[in-house]
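Asker: Let's see this in three dimensions:
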Amino acid sequence: MKRRDLLKVGGVGLAASAVAAPAIAQTNPEIKWRYTASWPKALDTLYGGCEYFAKRVAEITDNKFQIQAFAAGEIVPGLQVLDAVSNGTVEMGNTALYYYWGKNPAFTFGTSLPFGLNTRSHISWLRFGGGMDMLNDLLKEYGCVGVPTGSTGAQMGGWFRKEIKSMDDFRGLKFRVGGFAGTIIAKVGGVPQQIAGGDIYPALEKGTIDAAEWVGPYDDEKLGFVKVAKYYYYPGWWEGTGQGHNIMNLEKFNALPKHYQAAIETASYDTFTWVTGKYDYVNPPALKRLLAAGAILRPFPQEVLEACYNAANGIYADLSKTNPHFNKMYTSLSAFRNESLAWNQVAELSYDSFMMRMRTRT
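Answerer: Predicted coordinates:
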C-alpha cells in the first residue's frame, strides 16, 4: 500500500472516531439525582441500603449516573418522601409505601398487608404475580414509578410498657404502629400513632405513647427502646415482611437513557439481597443482647392474634367493595397466599421445624 493511501485510510478512521465519540458520550450523559429516604442515618441497614444502591448505580454506569442519598429530615421529613418525589422536589426516594395508606389504603400492599405474605412470598408476588404492575398503576396517579428494594424480613411485635394478656389490654393503648395496621389496632380498641423512626424513642420515654413497634432486634437496639419499655412481643403480624421501594418521578425516569433505567432496576434488586441478607445476619446476636439488657420476650396470646386477624379480614372485605385498587390487589394476593402457604407447609416449614428441634440437641 502506498504511503498516501495509508494516510487516506487513516484519515477516514480518525474522522470516523471523531464523529463516533460525541455519539457515545450522548448515550452516557453525566446525570446527578437527589435521593431522599424515610430513614435516619443511625439505621445503617435501611439507610445503608440507600448508600449501597447509589454506589451500585455509579459502578454500573462508570460513574456517569450519580445519585446522592439524603437521610430523613435532610431534605424532607421521613413520611413525606412520596410527596417530594411526586412534586419533583427530588428525583427519587426510598420509603415504605404503606406510610401513604392515608392517600390510598392499597399502598399497604407495597410494604406488607397485615396477615399477608412473608418476605420470599411477597417478592415473588411483586415480581411474578403482577403485584408490582398493580402498584405502579397506583403510583402513576402520583406521577411516580417504583421498584422493590430491601426487605426487613418478618418483624417483631414491638415494645410495651405493660404485659399484654388479653384483648382488654389493647383498650385505649396508644401504640406507634406503621402504616395500614393502625386501622386494625383502632378496630380492636387501640389508639394508633404514626411516628417516624427517629421520633419514637422520645415519645415512648415521655409516655406520650404506651407501646411502639419498629423493625426487629438490630434496629430496635440502636433506637434504645429496651431502656423505656421492657416487654418485647412477637410476631409482628402486620408485617410478615417489611418491603421497601425505590420510587422515581415518572417524568424524570422516562427521560433517562434506557440503560440508566436498567441500572436503577438492577441496583434495586441487588440492594434487596444486601438489606435482607444483612438483617438475617445481624438480628440473632442483637436479640441476645437485648435479652441480656432486660428485655422480656413474649408471644402475643392466641386470643389477640385471632381477634386482630378477624378484624383485618372485616376491613379488607369493606375496602374491596369501595376501592378498585385495593380489591384488585387483595384478590390477587389472597389467591397467591393460599398457594404459597400450602407449598411452604410441605417444604420450608417442615425443614425449618426439624432443624429447630435438632438445634437443642447439638
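
Asker: hey, let's count contacts and neighbours off CA atoms from now on
Answerer: Noted.

Asker: how close does the residue lying closest to residue 131 once chain neighbours are set aside get to residue 265?
Answerer: What sits nearest to residue 131 in space, not counting adjacent residues and going by CA to CA, 6 or more residues apart in numbering, is residue 125, at 5.6 Å. From residue 125 over to residue 265 the distance is 17 Å, taken as CA to CA, to the nearest Å.

Asker: contacting residues around the one helix or strand residue 93 maps to?
Answerer: Assigning secondary structure by DSSP states H and E places residue 93 in strand 92-95. Residues outside strand 92-95 that contact it (CA atoms under 8 Å, 6 or more residues apart in numbering): 33-39, 50, 78, 81-82, 85, 244-249.

Asker: Filter the residues you listed down to just the ones in helices.
Answerer: 50, 81-82, 85 (DSSP state H).

Asker: Just give me the closest of those residues to residue 310.
Answerer: Closest approach between the ones in helices among the contacts of strand 92-95 and residue 310, by CA to CA: residue 82, at 30.8 Å.

Asker: this one as well, want them side by side:
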Amino acid sequence: MVSHRRLAAPGFDRGANAALCFMSAAAAALGAVPATAAPQDDTRAKVDRLYEEAEKATEAYNKADERADRLREQVSRSQDRIARQQDSINSMRDTLGSLAGAQYRSGGIDPSLVLLLSDDPADYLDKAARIARITAHQAGQLKDLQDAMRVLAQERAEATRKLTELEKSRKAVVAHKRTVEHKLAHARRLLNSLTAADRAAYDRASRSGRDDMQAFFGSAVPASGRAAAAVAAAQSALGRPYIWGANGPSGFDCSGLIQWSYAQAGVSLPRTSQGQRYAGRQIPLSEAQPGDVVTYRNDASHVGMYMGNGQVIHAPYPGAPVRYDPVGMIPGATVTRV
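Answerer: A predicted model of the protein is given here:
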C-alpha cells in the first residue's frame, strides 16, 4: 500500500533524520480517512486496502511456491536415491542367490557322511573350512542386504511424506493465487468507478524519466560493490510492469524486484519480502545507503531498495510500473544491509 503524495525534493542526505520523521508522520496522517471523506476518497482508501491485502497474499503465494519448489527438488533427489538403492539391492540378491545355489548343489549330502566316505579326510576338512568362510561372508552379505532394505523402506516412507507435503503446498499456492486475483479484480472495479481525474491522481506519474539522477540522489554511495551492482540492476528495471508472483526480468512483484536485482550482483536472496528482511544486518533508517533493503509493515509484506536522498525503488502495485517513491511512503520501515 502506498500513500499518494508528491515525491520528496532533493536534499535528503543533509538532515536525513528530520526529513524521514516528517515523511513518516505525514504518511501516517494521510493513512487515516476522515469520517466526512468524499466518496472518491473512500474509494481510493478501499483500493489501498485491497492492494495491501493482495500484496500480503502475494507474499504468502511466493512463500508457498518457494516451498513447493524446494519439496519438488527433495522428492526428486529421494527418488534418485531410491532407484540407486534398489539397483544395489537387486545386485546383492543376485549374488546371494548364486551362492545359495552353489551350496545347494555341493552340499546336499550330510557333512559327516561325506567325511566317512572321503578318501582324503584332510582334503575334506580344507574344503569345509573354505565353505565356512564362504558361509560367514554370505551371512555378512545377508546383513548388508537387510540393512539396505531397511534404509530403502525409510527413504520410500520419507518420499511419500514429502509428496503429501508437496500436494498440500501446491493447494496452498492455488488458494493464495485465487485470493490475490479476487482482491485485484475488486480493486480494478473500484478504480474503474473513479473519475478520470481521480484515477490519474491515484496512478501518480513515475519518476523513472529523470536524466539528472546524480543530482536527484545527491552524494549517497552504496555500502559495497555488490550493493552498487544491485542498484544498477534495479535502475535498469525502471518502468517495467508490476506482475504479481513475478521475479523478472520482464515484470516484478515487490520482492521479485529485490531478489532479481541482487541476483544480478551475484547474491542469492530469499524469494519473499519476509525472508529478505532477515537476509543481512539490521541498521537504523537514518544510516541507510543505496542498495539497502527496506521492508514495510510489521509483517514485512512490502519491500523496496533504498537509492539515496530519501527515495526507494520498488514495484508498487498492479498498474504502476517499477519506480521511485519516498522511503517514508509507508510508516514503519525496516532497513537491512545485505
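
Asker: Now the TM-score, please.
Answerer: Once superposed, chain against chain, the TM-score is 0.24 (TM-score structural alignment, normalised by the length of structure 2); 137 aligned residues with a CA RMSD of 6.5 Å.

Asker: just the helices in the stretch 201-350 of structure 1 please.
Answerer: 217-223, 250-254, 258-292, 302-322, 324-346, 348-359 (DSSP state H, counting those that start in this stretch).

Asker: Same list, the ones you listed, but as TSV with distance to residue 109 of structure 1 please.
Answerer: Converted to TSV, those look like this (distance: least, CA to CA, whole Å):
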stretch	distance to residue 109 of structure 1
helix 217-223	23
helix 250-254	20
helix 258-292	17
helix 302-322	12
helix 324-346	7
helix 348-359	23
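
Asker: Mind checking the ones you listed for the one nearest to residue 204 of structure 1?
Answerer: Closest of those to residue 204 of structure 1 is helix 217-223, at 11.1 Å (criterion: CA to CA).

Asker: elements contacting that closest one?
Answerer: Packed against helix 217-223 of structure 1 by the contact rule (3 or more CA pairs under 8 Å, 6 or more residues apart in numbering; DSSP states H and E) you find helix 258-292.

Asker: What residues sit buried inside the helix it packs on?
Answerer: Buried residues in helix 258-292 of structure 1, defined by neighbour count with 16 or more other CA atoms under 10 Å: 260, 263-268, 270-272, 274-279, 283, 286-287, 290.

Asker: tell me the contacts of residue 291 of structure 1?
Answerer: Here residue 291 of structure 1 is in contact with residue 297 (criterion: CA under 8 Å, 6+ apart).

Asker: Residue 357 of structure 1 versus that one, what's the distance?
Answerer: Relative to residue 357 of structure 1, and taking CA to CA, residue 291 of structure 1 is found at 22 Å.

Asker: Using the three-state scheme, assign residue 295 of structure 2.
Answerer: For residue 295 of structure 2, the assignment made with DSSP: H, G, I helix; E, B strand; the rest coil gives strand.

Asker: Mind checking which of the contacts of strand 92-95 of structure 1 are buried?
Answerer: 34-39, 50, 78, 81-82, 85, 244-249.

Asker: So which of those residues belong to strands?
Answerer: Residues of these located in strands (DSSP state E): 34-37, 244-249.

Asker: nearest to residue 302 of structure 1, of the residues you listed?
Answerer: Proximity of these to residue 302 of structure 1 (CA to CA) peaks at residue 244, which lies at 29.0 Å.
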